[in-house]
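Peer 1: Would you be able to build a 3D model of this:
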Amino acid sequence: MARSGGSNSSRPARKSGRPAPRGRSAPRGAGASPPRPARERAPRPEARTFRLGVVPGATPGKWIAAWRERVPAVTLELVPLTVAEQHTALTEGTVDAALVRLPLEDDRLHVIPLYTEVPVAVVAAESHLTAAEELAVADLAGEVVIVPRDDVLRPVVPGGVAPAFDPPGTTADAVATVAAGVGIVIVPMSLARLHARRDVAHRPLTDGPPSTMALAWLREGDTPDVQAFVGIVRGRTPKSSR
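Peer 2: Just a heads-up that it's a prediction; the model follows:
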């Protein structure tokens, strides 16, 4: 019996196409998603500096500490000023604000009085005036009263003796002269402490001229940084409103 010569058509046909490899994306066409735009970096805030003028005797330490805690992004720069320079520094914009001594009369300025200092008489350590715990102006009659060129009190001492030499240029020079056993000088308490020496002493002057410290700034320069410092000085908390 002859074998059938039939073809293999009864077998399933092999697929001619190969499967696409995994991970290969489909070609971009009309329905493809557009590429994502690159992220833009946010601009860095500009570094700022708050310039605070400080006259001799001012003690802003606790306020500076509070500023660094509350406004760390803004550098606080201390600018030393003499009392003679304080007005010009404010009106010409050398400083943003300043701790000053009154009087300071100018309608262009905001001025907030802070505290008033007791005046003291600085005398030689061996002076007979150190026998008292405090003095009155009358107790200084007959004493040589030295008034330095940077004086801030303009003391008047009835019966006081004017020096036979030119006024010292600074309070520090005046205190050095007192230490040498010549005369007395009348200053605010903070300046007596600033220029303290072992060879001098100071006593409160009960009826002497006081000195008031204040915070001042230009009305036209009333910036958020200025108001932040004003709030610190006034004792406002970070959550307090103006």
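Peer 1: use CA for all of it now, contacts and neighbours both
Peer 2: OK.
Peer 1: Within the helices and strands, which one has residue 187?
Peer 2: strand 184-188 (DSSP states H and E).
Peer 1: can you give me the offset of that strand from its chain's centre?
Peer 2: 28 Å (Cα atoms, centre = their mean, to the nearest Å).
Peer 1: Of all the residues in stretch 223-235, which ones are buried?
Peer 2: For stretch 223-235, a neighbour-count test (16 or more other Cα atoms under 10 Å) marks 225-226, 228-233 as buried.
Peer 1: just how off-centre is it within its chain?
Peer 2: Taking mean C-alpha positions (Cα atoms, centre = their mean), stretch 223-235 and its chain are 10 Å apart.
Peer 1: Kindly report the same for stretch 198-205.
Peer 2: With Cα atoms, centre = their mean, you get 30 Å for stretch 198-205.
Peer 1: again with stretch 53-66
Peer 2: That offset, for stretch 53-66, works out to 7 Å (Cα atoms, centre = their mean).
Peer 1: Proceed likewise with the subsequent sequence, for comparison:
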Amino acid sequence: MASSSVPSLTVGYVPGVTPAKWARTWADRHPDIRLQLQAVDAADAAEAVRSGEMDVALLRPQADTSGVALIALYDETTVVVVPTDHLLTAADSVTVSDLDGEPMLLPLDDVVAWPTASGARVEHRPETVKDATELVAAGVGVLVVPQSLARLHHRKDLTYRPIADAPTCPVALAIPEGEQSALVAEFIGIVRGRKPSSSRGQAEPAPKRTAREKTLAKQAARAAAGKIARKPGPTKRGRG
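Peer 2: Below is the predicted model:
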């Protein structure tokens, strides 16, 4: 969280998650309030919000998210990364059963919550998804990741295929638990697609009247006007 007197909001994001579209919207609506985007490792994102280092973070909720509230944003397709000449590239997508017998790389920063994944786990666990990608290129095994991570670590000698029946990989916005600041609340509105003119604090607009209701109202107004026009003036007394 920035300590400068200039108002700002610090947004963390884990590898593969792209906050660019929300940052553009923020810049359009609040050009005088700086939005600081900060990359953070998947394992550290929730703690960065808990400690106040970051105001909010875009993350995958497989890590420990105690002490923060989560707002679901979207789900990513789960894919398998393989060499370009691998048999699994014969089809546009694969199934879980297609992975049976494949050596599976499981990096230490794995973000796919899939404990029952098919395939034989490779005993060696690389440190990161990037390291695991290099091992895939070396023919050590295949790698299951969210599609955005496959794109992030793209290599010419590798490709990926969607796993049709695998669980998806959710992405969420982590915010501090409890009452939110005005800037955090505004960022929540942006990621949820709230329009600039909308606000939870504004009163609900009056419901629009139907054509019949408008006609009846006009008739009532004319009738009231006619009664006023026809109202007799004071009676003159005759001379005695």
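Peer 1: TM value for the aligned chains?
Peer 2: Remark: TM-score between the superposed chains equals 0.77 [TM-score structural alignment, normalised by the length of structure 2]; 196 aligned residues with a Cα RMSD of 1.8 Å.
Peer 1: re earlier: show me which of the buried residues of stretch 223-235 of structure 1 is closest to residue 130 of structure 1.
Peer 2: Nearest to residue 130 of structure 1 among the buried residues of stretch 223-235 of structure 1: residue 233, at 35.9 Å, using Cα to Cα.
Peer 1: Looks to me like residue 122 of structure 1 is in a helix.
Peer 2: No: going by DSSP: H, G, I helix; E, B strand; the rest coil, the assignment for residue 122 of structure 1 is strand, not a helix.
Peer 1: what's the matching residue for it over in structure 2?
Peer 2: Under the alignment (TM-score structural alignment), residue 122 of structure 1 pairs with residue 81 in structure 2.
Peer 1: Just give the nearest non-adjacent residue to that match, would you?
Peer 2: residue 160 (4.3 Å; Cα to Cα, 6 or more residues apart in numbering).
Peer 1: with the buried residues of stretch 223-235 of structure 1 in mind, which one is nearest to residue 137 of structure 1?
Peer 2: residue 233 (33.5 Å).
Peer 1: how many neighbours does the residue lying closest to residue 124 of structure 1 once chain neighbours are set aside have?
Peer 2: Spatial nearest neighbour of residue 124 of structure 1, chain neighbours left out: residue 200 (4.4 Å); criterion: Cα to Cα, 6+ apart. Using other Cα atoms under 10 Å, residue 200 of structure 1 has 22 other residues around it.
Peer 1: residues touching residue 200 of structure 1, list them.
Peer 2: 122-126, 175, 178-179 (Cα atoms under 8 Å, 6 or more residues apart in numbering).
Peer 1: switch the cut-off to 7 Å
Peer 2: Residue 200 of structure 1 sits next to 122-125, 179 when contact means Cα atoms under 7 Å, 6 or more residues apart in numbering.
Peer 1: Now the residues you listed in JSON lines, please, with extra columns for distance to residue 190 of structure 1.
Peer 2: Output for the contacts of residue 200 of structure 1, formatted as JSON lines (distance: Cα to Cα, whole Å):
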{"residue": "122", "distance to residue 190 of structure 1": "12"}
{"residue": "123", "distance to residue 190 of structure 1": "15"}
{"residue": "124", "distance to residue 190 of structure 1": "18"}
{"residue": "125", "distance to residue 190 of structure 1": "18"}
{"residue": "179", "distance to residue 190 of structure 1": "18"}
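Peer 1: In a helix, residue 57 of structure 2, correct?
Peer 2: No: judged by three-state DSSP, residue 57 of structure 2 forms no part of a helix; its state is strand.
Peer 1: Show only the entries of the buried residues of stretch 223-235 of structure 1 found in helices.
Peer 2: 225-226, 228-233 (DSSP state H).
Peer 1: out of those, who's nearest residue 69 of structure 1?
Peer 2: Nearest member of those to residue 69 of structure 1, counting by Cα to Cα, is residue 232, at 10.8 Å.
Peer 1: Setting the sequence-adjacent residues aside, check what's closest to the closest one.
Peer 2: residue 63 is the one closest to residue 232 of structure 1 (Cα to Cα, 6+ apart), at 6.4 Å.
Peer 1: Which position in structure 2 pairs with that neighbour?
Peer 2: Under TM-score structural alignment, residue 63 of structure 1 pairs with residue 22 in structure 2.
Peer 1: And what about the residue nearest the centre of structure 2, helix, strand or coil?
Peer 2: Centroid check for structure 2 by Cα atoms, centre = their mean gives residue 73 as the closest residue, at 3.0 Å. Following three-state DSSP, the label given to residue 73 of structure 2 is strand.
Peer 1: Much appreciated, bye for now.
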